[in-house]
Every structure is written in structure tokens, then in C-alpha cells.
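Colleague: Pasting the sequence and the predicted model now:
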Amino acid sequence: MSASHPGPDAAFHRKYDHDGVAGGGQTVAQFVCQASRLWAIVLVANVVGCFIAAATIAYGMVLPDALLPAFDEISRHNMAIPAAEGFARAIPAGILIAALVWMLPQAVGPNFWLITLFTWLIGVCGFTHIVAGSVEMAWMLITGQLGIVAALTGFFLPVLAGNIVGGTLIFTFLAWAQVHEEIPAQQNEDGAPSDAKSKGRKLHSNAH
């Protein structure tokens, strides 16, 4: 990645100065709160959509009766995954989705095939994802085969934590490793004082 296109991490770093204050007066903590609120809204909306989809499958007669046992078997299998294993499987799924989001702005042509490829990889590799798996969780809850506590502790919370670890922490470190050498140079280009200039100013102020 060239210095002329430093990517979102570098753009974020340029936005905030060393005191953690954005150009518009927004602190990093305020940014994190806003981002967390956005993530929560998106997650809730997706889970609600998953429950609507599961209820439609269960009672809307949108699938032939011959397919319902297969769907039920898939849901049983995925909900039987132990919580620790579900957490571990969710980490690479989080990395894949974060990589997808990273790649979409630079993708050439329709994004449909790129999205299809990454979501297919999650399914074929047996990874767990909080949104895709919530349809199966909702199906088990709606049909009375799973309790709410078991759904939360056995699937929802562990998989959500794994997706966050993979998609937020690990991928952030990978992205930072890619662009961190470009950020100091970009800061100087944007008018931020270099270390030498900062030291010179301190000596000048001490002399007076």
C-alpha cells in the first residue's frame, strides 16, 4: 500500500492528534462510544431479521415439507457445538468478514461475487458467525428445542466474542502492521511536528 493511499487505519490516525482529540473536538472515547452504538444497532437489527426469517421458515410454508427435517438437522448440529469450540471457530470468521469490509472499497466491478466467496468460505470451513448462525438459533428457540439461557451461553455470547476478537482485535493488528510505517511520514506531511521540531521548540522555550 502506497503512502498516497494509506488506508483507513492511517486516515483514522491522521484524524486524531496525540491528545486523542479530533479536528472537530471529538475524542477517541466518544468515537468508540459512537462506533459501539452503531455496532449494537446493526447487530440487533440483524438478529431481529434472523428471527423473522426463522419464523417464516417455521410457519410461513415457504419451504417444502421435505426440506424442513434437513434444516432442523443443520440447526441441531450447529447448536450442539460446545461454547469454547464455537468461540474458537468464530475468530477466523471475524477475520474473514473484517477482511471483506477492508477489501470492498478497493474491489473492481460488482461486489456480489466477493461477498459470496467470503461467506461461502465461512460455511465450507465450518466457522461460526453471529449473524448467519442466529437463524439456526432462532429456529431452535421458535420450535421449542432450545432454551433462551442455553442459546445465549452456548452459542450467542461465545460466538459474538469470537467474532469480535477476530474481526476487531486480530484484524486491527494485521492492518496496523501493514500501514504503521507510513503513518509518521503522513503526519509530517499533514503538518504535525516531527520529533526534532518538537525538541527544538522545547529547548527554545526553556532558553527563554
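Modeller: Alright, I've got the coordinates. Numbers count the residues shown, from 1 in each chain.
Colleague: contacts and neighbour counts: CA atoms only from here.
Modeller: Noted.
Colleague: after the host helix or strand of Val42, next one along is what?
Modeller: Using DSSP states H and E, Val42 sits within helix 28-59. Using DSSP H and E, the helix or strand that directly follows helix 28-59 along the chain is helix 68-79.
Colleague: try this one side by side with the last:
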Amino acid sequence: MSRSTVSTLANPVTERDHTRGPDDAPLTLVEYGDFDCPSCEEMYHALTQIQDRLGDQLQFVFRHFPLTEAHPHALRAAEAAEAAAAQGKFWEMHDTLYEHQDALEQENLREYAAEIGLDTERFARELDAGVHQERIEKDVASGAQSGVDGTPTFFINGRRYDGPVEHDALLEAIAQAGDLTAIQASIRHRDKALRETIDRSRSGAPAAGEAIRDMFSADEIFQRLVATADEEFRRSNRLLFMSGLAAGLAVTLTFLARSAVTAAVPLDAASLIGNLFYPVGFVLIVMGRYQLFTENTLTPVTLVLTRIASIRNLLRLWGVVIIANVLGAALGAYVLASTGVFTPEAAAVASGFGEHAFETGWWDLFFKGVFAGNIVAAMVWLIHASQETTTRFLIIVFLMFLIPSTDLFHCITGACEVLYFVFQGNESLLTAFADFFVPVTLGNIVGGVFLVALLNYSQTAERQFPNRDPSELKLTWAEWLYSRRSGRPYVTSLSSERTDEQTEDDY
């Protein structure tokens, strides 16, 4: 939020503005925004809640203020919104751009135009010709006259708002401007009372149980999973790839530690003791929130099962992460195979892991992968059911220890083991892919998705989103199969929920 000495709106709202809400509403909120601005995207969801709550008492106005030096896609996205406005669908494009802020390339904009039913040829011509640049420049000029130098910047009934850029503070400022005492009282009441008994994260997911503070219900665990899943879907391909690459390298530490300790322990139980170090990489990945196929990519299945996110989006996330994971694991395996990091004893143990994997039959690998996928999905569920770091750590260590101890296989750690064996010249890459990676990955997916469906979905089918109508979130079957759209199942924050005592008279 910019802070200027100018405190009033220089250019009043006119017919040329893009507005939501009645023209005679007692309250007017003007936003100068940027479609490529992360803060604007965060406030987009808060503004939706505020508009829903105030209804006909608020007129919302959006004006363009693309920060082209900081946000390379801002201007073209603004032009796309204006091209949609020329066909009567500004707000449809406005919402779509914020819901897919990580994908604002030229081809993405044309795809969105088709999704909201625009004449795509006209849309493309107007973008290429820069037809709407003048309109955007006028918005920018009006913002500059009002002292706007950053986004988002808001004006409430013509007066600049310089408070915190967050839902509660903005709603309270609007309520104060409109003398909506009931809303002001409800905000203060929740700040004082409800937040002392229940905490929620920024996304709205519960941080404490409602019935029992230190224990979550199945519905509350599901809400936490939903928040995590939505975060995964919102990540750009670049961020997913880099995080996945880091996770693949972290898996190498599991392989290194397990091999070295197994070789160093001169006991019959050396293998069992070595397995205690199998969770090392998983601790780094889960606690550090890296992207590892199965651990961090199973939670989005919850949104696909409820038809809120599309299969295409899920496959995009899975594809980027698994490629990055395998590259990271391959790099680590190559370094270990090509250098003297391993002692001769540890190298022999490491080779034995890969040799054992190749000696295991295709269907045996598949079903071992199924059970490993079950364990991983159970770990994901329990991680979201726990509140303390120590508890999460113990869950990861105990459950991941079960995978090698019961001779099961995880596709990424197993890939590191077999690739090490391949880089030593013992097998081919094609054999490693077809005879190991394919069956284990399929098994992990089947086992993990089944448990996700069993635990995360069926237990919570009646009360998945307590503050939203699920029917409003669901995609059509066509969108579910191949679109990039998402229902954005945000759990409404405490301050935006109505208290049980509130009625329509509050407003």
C-alpha cells in the first residue's frame, strides 16, 4: 500500500468505470489494482467476502494501475480485461486473471478468453493492436492524480484508505465510513471472544479444534488439507519445479545415510538400524515444505475428488513435481556413483539396494508401491491432524521407517537407488524406467489416492466447507476434465463469518 499526502480521489466514479453493486449504494470502494500483483491477488479473495457481506450497500470499482517495471505481465493482463469488457465480460476476466495469476502469458490469456465465451479472434486482434492501452493509461493518470504509487490502493467514499491491507481492517474501515455499527461490533466481538477459543490460519483453515482445542475433527482436518491443496495448485510451474528439484536432492540424503549407517554397523541388525535413517530426507522435505511426489502432491486429490479442481490441474502439478524430483534424485545418484563419497563398504550396500529392486517382479513392485502409498497418505493425514512440530517429526520418522523395514518402495527414493545402480553400469535407464519406476509409481498413486478418498473425502462428505455452498464451488464435468479453473475453496475467515445472533437487520 502506497502512502501519499493526497488523501482524496481526484476523479469521481463515472459511467466509464467498471463497477459491481448498485450505483446508489451508500458506500463506494475504489481499488487501483494490478493483475500481476501478489498483494492484489490476496485482497481479491478478501474483497469477494466483503462484497458478499455488504451486498447492495457497497459499490465496488476497479481501476487499472499496472506496475509494469515490477510486474512484466501486468499491462497485457489489463489489456485482456479491457478486451473482455468490450464484449461485456470485464468481471469474468477480472476474476479469472486473479484466480490464475501464475499463468498470464499470451497463450493463457487467449485460453481464458475462450473459457469465458469471448470472440477469441476479436480478442486477439485487439490485444495485438493495443486497442485498449489508452483506456488503461487514463486509469493510471487518474491514480497518479490521487497520489497512487503502489497497489492495491483503496478509496472509501472518495477518502484514501491507508490501513493494513487485510480483510478485517478494510471491512472495519468501510463499516466506519458507513456507520454500520453492527458490523463494527461483530468484528470487535470476534477479536475479543472467538479468537480466544479458536485460531485460524490466513486461509481460514483451523489451527485448533472447535470441540476439543488440542484435537481436530475429521471435518477440521479436511479443511486444513483443503488449504494445503489450494496452496499447491496456486504455485507456478517454476516454483513447483525448483521445490521439486530440492526435494529430489534431499531424497539423496536418505539414500546416503541409510547406506552409510548400514555398512558401518557390524551387527546382524545392521539393516534394521540403517532403516532408521531412511526418514532423513523425508523430514527435510515435509518439515521444509518441499514438493515431493506423493507427500505434497496427494493433498490436491481432495479438491479433484470434490470436483473443485480439475484433473488437468492435478496432472500439471504431478508432472512438474515428478520430473523435478527424478532429476534431483538422478543428480544425487550420479554424484555418489562418480565420486568417492561412499566408502567401499557403503558403496556395496548402496548397490545392493538397487540390485534388490531390479530382482523384484513387476507386480510385486506394484503392490509394494500400493502399500507404501497407503503409508504416505496416512502420514499426510496425520501431519494435518497434528499441531506441534515434535509430533509431526515423530509421525514422519515412525511411518517412513516402515517403508524400508517392510521391504516396500517409494518411487522417488527408489529411483535414487536404482539410478545409482544404473550409473555404475549394471543396468540400463530404460530397464530402470519400465521395470521399476512405472510399477512403483502406479502403486504409490493407487495406494495413496485410495486412502485419500477413504479418509479425506468419505469421512467429511456431509460438512466439507462449513461456510461455503459446495455447489457454488464445483466445476462442470467438462471443466473438471480439462480446464485450468479452480473453485477456490477458501474457508471464510472468522471476522467475515456472521455470528449466530446476526440477522439481516444488522446491515
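Modeller: Now that the structure is in, tell me what you want to look at. The model shown is predicted, which means the values in this text are computed figures rather than measured ones.
Colleague: TM-score for the pair, please.
Modeller: Taking TM-score structural alignment, normalised by the length of structure 1 as the basis, the two superposed chains have a TM-score of 0.73; 177 aligned residues with a C-alpha RMSD of 2.9 Å.
Colleague: Give me the mean distance between the helix holding Val42 of structure 1 and structure 2.
Modeller: Its matched residues in structure 2 lie on average 1.9 Å from helix 28-59 of structure 1 after superposition (mean C-alpha distance after the TM-score superposition for structure 1).
Colleague: Could you tell me the angle between that helix and helix 68-79?
Modeller: Interaxial angle, helix 28-59 of structure 1 versus helix 68-79 (axes from the mean of the first three to the mean of the last three C-alpha atoms, to 10 degrees): 150 degrees.
Colleague: Flag every buried residue along helix 28-59 of structure 1.
Modeller: 28, 46-48, 50-51, 53-55, 57-58 (16 or more other C-alpha atoms under 10 Å).
Colleague: sec struct for Asp407 of structure 2, please.
Modeller: When classified by DSSP: H, G, I helix; E, B strand; the rest coil, Asp407 of structure 2 comes out as coil.
Colleague: and it, what pairs with it in structure 1?
Modeller: Correspondence of Asp407 of structure 2 to structure 1, assessed by TM-score structural alignment: Gly126.
Colleague: pretty sure that match contacts Ala90?
Modeller: No. If you go by C-alpha atoms under 8 Å, Gly126 of structure 1 and Ala90 don't touch, sitting 9.4 Å apart.
Colleague: Pick out whichever of these two has more residues nearby.
Modeller: Regarding Gly126 of structure 1 and Ala90, a neighbour count based on other C-alpha atoms under 10 Å identifies Ala90 as having more, with 28 against 14.
Colleague: where's Ala11 of structure 1, which helix or strand?
Modeller: According to DSSP H and E, Ala11 of structure 1 maps onto helix 7-15.
Colleague: Report the separation between the match of Asp407 of structure 2 and Leu117 of structure 1.
Modeller: Applying C-alpha to C-alpha, to the nearest Å, the value for Gly126 of structure 1 to Leu117 of structure 1 is 14 Å.
Colleague: One more: Val62 of structure 1?
Modeller: Remark: distance between Val62 of structure 1 and Leu117 of structure 1 (C-alpha to C-alpha) = 26 Å.
Colleague: ok, Ile221 of structure 2 - contacts?
Modeller: If a contact means C-alpha atoms under 8 Å, 6 or more residues apart in numbering, then Ile221 of structure 2 has 381, 384-385 as its contacts.
Colleague: and which of the residues you listed is nearest to Thr254 of structure 2?
Modeller: Trp381 (22.3 Å; C-alpha to C-alpha).
Colleague: Could you find the counterpart of the closest one in structure 1?
Modeller: Trp381 of structure 2 maps onto Trp102 in structure 1, by TM-score structural alignment.
Colleague: how many other residues sit next to its match?
Modeller: Residues within reach of Trp102 of structure 1, counting by other C-alpha under 10 Å, total 15.
Colleague: Look up which helix or strand it falls in, please.
Modeller: Taking DSSP H and E as the criterion, Trp102 of structure 1 maps to helix 83-103.
Colleague: Tell me the mean distance between that helix and structure 2 once they are aligned.
Modeller: Its aligned residues in structure 2 lie a mean 0.9 Å from helix 83-103 of structure 1 after superposition (mean C-alpha distance after the TM-score superposition for structure 1).
Colleague: Let me know the angle separating that helix from helix 7-15.
Modeller: If you take the same axes, to 10 degrees, helix 83-103 of structure 1 sits at 80 degrees to helix 7-15.
Colleague: Any idea how far helix 83-103 of structure 1 is from the middle of the chain?
Modeller: From the chain centre to the centre of helix 83-103 of structure 1 is a distance of 8 Å (C-alpha atoms, centre = their mean, to the nearest Å).
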